[in-house]
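Enquirer: following is a predicted model, sequence given first.
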Amino acid sequence: MTQYHVLIPSAGSGSRMQSAAPKQYLPLNGKPILRHAIDTFEAMPEISQVFIVIAPEDAYWSENLLQGCHKTQVLSCGGDSRAASVYKGLQAMASYVNQDDWVLVHDAARPGLDAAMVQRLIAAISSTDVGGLLALPLADTLKRADTTQQVAETIPRESLWQAQTPQMFKAGMLQQALAAHLPRQPTDEAQVMEWAGYAPKLVLGDLKNLKITYPHDIAVVLALMQATQSEQDAK
């Protein structure tokens, strides 16, 4: 039976956050940012295992971060880029995961993910699909800047989507694609699958699945999460 596993690359330093600790370890609503995603996956019966890929020299990691977890384990094999961490993580997971199992790669700094989004992604991808990712259709007009930060071009937003995570692909196919195209430095798994000749499916994500990148993003994500909780409590 095909299984679903989660890989969370968490080896980045998050330099744009301008914080002492990497952003995935910063507190959000009473627990580290990373723990929010872990808790979502831990509570889902659809998910068999969760693998966290950290840097070998990570001085901020603590086993206490996984207190109470039953299907999450840490792999200290992170690389110097997101793609390298995913590739090394897939290699380290090989003894636990079949080549035809699905792997959901999720950003460590997307704490707003909930079970409904994950279930929507899983339900949208059939056995005949190459895989897919959560994403949002772009709502804003896009401008391309010139070297002096003046508008050089307005880019039509029709058919443009903003990629989110999880991004879900077969373990063997994703590992092969990364092995072939890692030197090109893909920015996400969907891109490396595109380079390998596949067309990943876009599945509607959610605004609260925002990636925390800058300091003010924490307040934005917290507000979105609290608003969603208030809506659920009111039902």
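Expert: It's in. Numbers count the residues shown, from 1 in each chain.
Enquirer: contacts, neighbours, all on C-alpha from now
Expert: OK.
Enquirer: now the residue nearest the centre of the chain. Nearest residue, chain neighbours left out?
Expert: Among the residues of the chain, the one closest to the centroid is H106, at 2.2 Å (CA atoms, centre = their mean). Distance criterion CA to CA, 6 or more residues apart in numbering; nearest residue to H106, sequence neighbours excluded, is P166 at 4.3 Å.
Enquirer: next secondary structure after the host helix or strand of that neighbour?
Expert: Element membership of P166 [criterion: DSSP states H and E] is strand 161-170. Counting by DSSP H and E, the next helix or strand C-terminal to strand 161-170 is helix 171-181.
Enquirer: what angle separates that next one from strand 161-170?
Expert: If you take axes from the mean of the first three to the mean of the last three CA atoms, to 10 degrees, helix 171-181 sits at 120 degrees to strand 161-170.
Enquirer: how far off centre is the lengthiest helix in the chain?
Expert: Looking across the chain with DSSP state H, the single longest helix is helix 215-234. Averaging C-alpha positions (CA atoms, centre = their mean, to the nearest Å) puts helix 215-234 19 Å from its chain's average.
Enquirer: take this one as well and set it beside the first:
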Amino acid sequence: MTPQNALTPPQCYALVPCAGVGERAGASGPKQYREIAGRAVVAHTLAALARVPRLAGTLVVVAPDDRSFEAHASVPAAWLARVGGATRAASVLNGLRSLAERGAAPDDWVLVHDAARCLVQPEDIERLITACEGDAVGGLLALPVADTLKREREGRVAATVERRAMWQAQTPQMFRLGLLRQALAAAGDTVTDEASAIEALGHAPKLVPGALENFKLTWPADFALAERLLRTRP
């Protein structure tokens, strides 16, 4: 990885994979385009990212045949790349290549954030940047697990899992562009988040406490909850 000039500090970019189909959400189309509180889910997400001054740019990765983004969530300040892949990992890796083509350097930071985490707050993102910008690896927003965990087998409890030292991963997840490209290329399509790929290279990402509201809209009930929370915000 080529170091950047000391007079040019690393930039921070956001990358939003937005090529999923949202099968578990029970919606008729991709969940990122479902409307809640007056706008599409991903539009709320991008609005939050736009309120983070330390982000030099935001790249949204959509599927090559996506014709819905502009109608539901066009944001002038965001870049759009129609390079989405069959998996999240593929979409992020293709997005990293697009960022590099736009001038992002290997030592620049990339904050990968789920399109369906539309309740993220700018101050949480700023806290992640502050915690990770001097770190050798990078890190992610996460929450310590509070509930008792059960392992299931055939619809019944097979075991109680020790929750101590267990954290629930959130996004954004913040890593150097060059390191993340290397990690995702080596890990393949099986990883479900960027930290897993970084871990597979032998690194230990930093855990930065997130917020309970920063949950990922996955199940039908999540949308009703997100609607209520968004409508209570100023």
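Expert: Yep, that arrived. As the structure is a prediction and not an experimental result, all values here were calculated from the model.
Enquirer: can you pull the TM-score for these?
Expert: Superposed pair, TM-score by TM-score structural alignment, normalised by the length of structure 2: 0.92. Supporting alignment: 225 aligned residues with a CA RMSD of 1.4 Å.
Enquirer: what's the match for the residue nearest to the centre of structure 1 in structure 2?
Expert: Aligning on TM-score structural alignment places H106 of structure 1 opposite H113 in structure 2.
Enquirer: next: L136 of structure 1.
Expert: By TM-score structural alignment, L136 of structure 1 lines up with L143.
Enquirer: before we move on, what SS does its match have?
Expert: strand (DSSP: H, G, I helix; E, B strand; the rest coil).
Enquirer: for it, the count of nearby residues, please.
Expert: Using other CA atoms under 10 Å, L143 of structure 2 is surrounded by 18 other residues.
Enquirer: rewinding a little: how close does the residue nearest to the centre of structure 1 sit to E158 of structure 1?
Expert: Distance, H106 of structure 1 to E158 of structure 1, by CA to CA, to the nearest Å: 26 Å.
Enquirer: now do P166 of structure 1
Expert: 23 Å.
Enquirer: ok, the two, which is more surrounded?
Expert: P166 (27 against 10).
Enquirer: wait, what's in contact with that one?
Expert: Applying CA atoms under 8 Å, 6 or more residues apart in numbering, one finds that P166 of structure 1 lies in contact with 104-107, 118, 133-134.
Enquirer: out of the residues you listed, who's the most crowded?
Expert: L133 (28 neighbours).
Enquirer: residue in structure 2 paired with I122 of structure 1?
Expert: I122 of structure 1 maps onto I129 in structure 2, by TM-score structural alignment.
Enquirer: just give me the neighbour total for that match.
Expert: I129 of structure 2 has 24 neighbours, counted by other CA under 10 Å.
Enquirer: would you pull up how far the helix or strand that contains it lies from the middle of the chain?
Expert: Element membership for I129 of structure 2 (DSSP H and E) is helix 122-132. Distance of helix 122-132 of structure 2 from the chain centroid (CA atoms, centre = their mean) equals 14 Å.
Enquirer: now that helix and strand 167-176, what's the angle there?
Expert: Using the same axes, to 10 degrees: helix 122-132 of structure 2 against strand 167-176 is 70 degrees.
Enquirer: in helix 122-132 of structure 2, what counts as buried?
Expert: For helix 122-132 of structure 2, a neighbour-count test (16 or more other CA atoms under 10 Å) marks 122, 124-125, 128-129, 131-132 as buried.
Enquirer: which stretches of structure 1 form helices?
Expert: 33-42, 82-93, 115-124, 171-181, 189-195, 215-234.
Enquirer: the longest one: which residues count as buried?
Expert: By that I understand helix 215-234 of structure 1. Within helix 215-234 of structure 1, the residues scored as buried using 16+ other CA under 10 Å are 218, 221-222, 224-225.
Enquirer: kindly state which residue of structure 1 is aligned to G38 of structure 2.
Expert: Structural alignment (TM-score structural alignment) places G38 of structure 2 against G30 in structure 1.
Enquirer: what of A27 of structure 2?
Expert: Aligning on TM-score structural alignment places A27 of structure 2 opposite S19 in structure 1.
Enquirer: from V53 of structure 1, how far off is that match?
Expert: S19 of structure 1 sits 21 Å away from V53 of structure 1, taking CA to CA as the criterion.
Enquirer: before we move on, what about M44 of structure 1?
Expert: From M44 of structure 1 across to V53 of structure 1, the span is 20 Å (CA to CA).
Enquirer: likewise for S13 of structure 1?
Expert: Taking CA to CA, one finds S13 of structure 1 at 13 Å from V53 of structure 1.
Enquirer: now swap in L138 of structure 1 and tell me
Expert: Counting by CA to CA, the gap from L138 of structure 1 to V53 of structure 1 is 30 Å.
Enquirer: ok, the two, which is more surrounded?
Expert: Neighbours per residue (other CA under 10 Å) separate L138 of structure 1 from V53, with V53 holding more: 27 against 15.
Enquirer: that older thread, give me the neighbour count for the match of A27 of structure 2.
Expert: The number of residues near S19 of structure 1, taken as other CA under 10 Å, comes to 13.
Enquirer: tell me the contacts of the closest residue in space to Q173 of structure 2 that isn't next to it in sequence?
Expert: Nearest non-adjacent residue to Q173 of structure 2, counting by CA to CA, 6+ apart: L140, 4.2 Å away. Going by CA under 8 Å, 6+ apart, L140 of structure 2 touches 128, 169-174, 195, 205-208.
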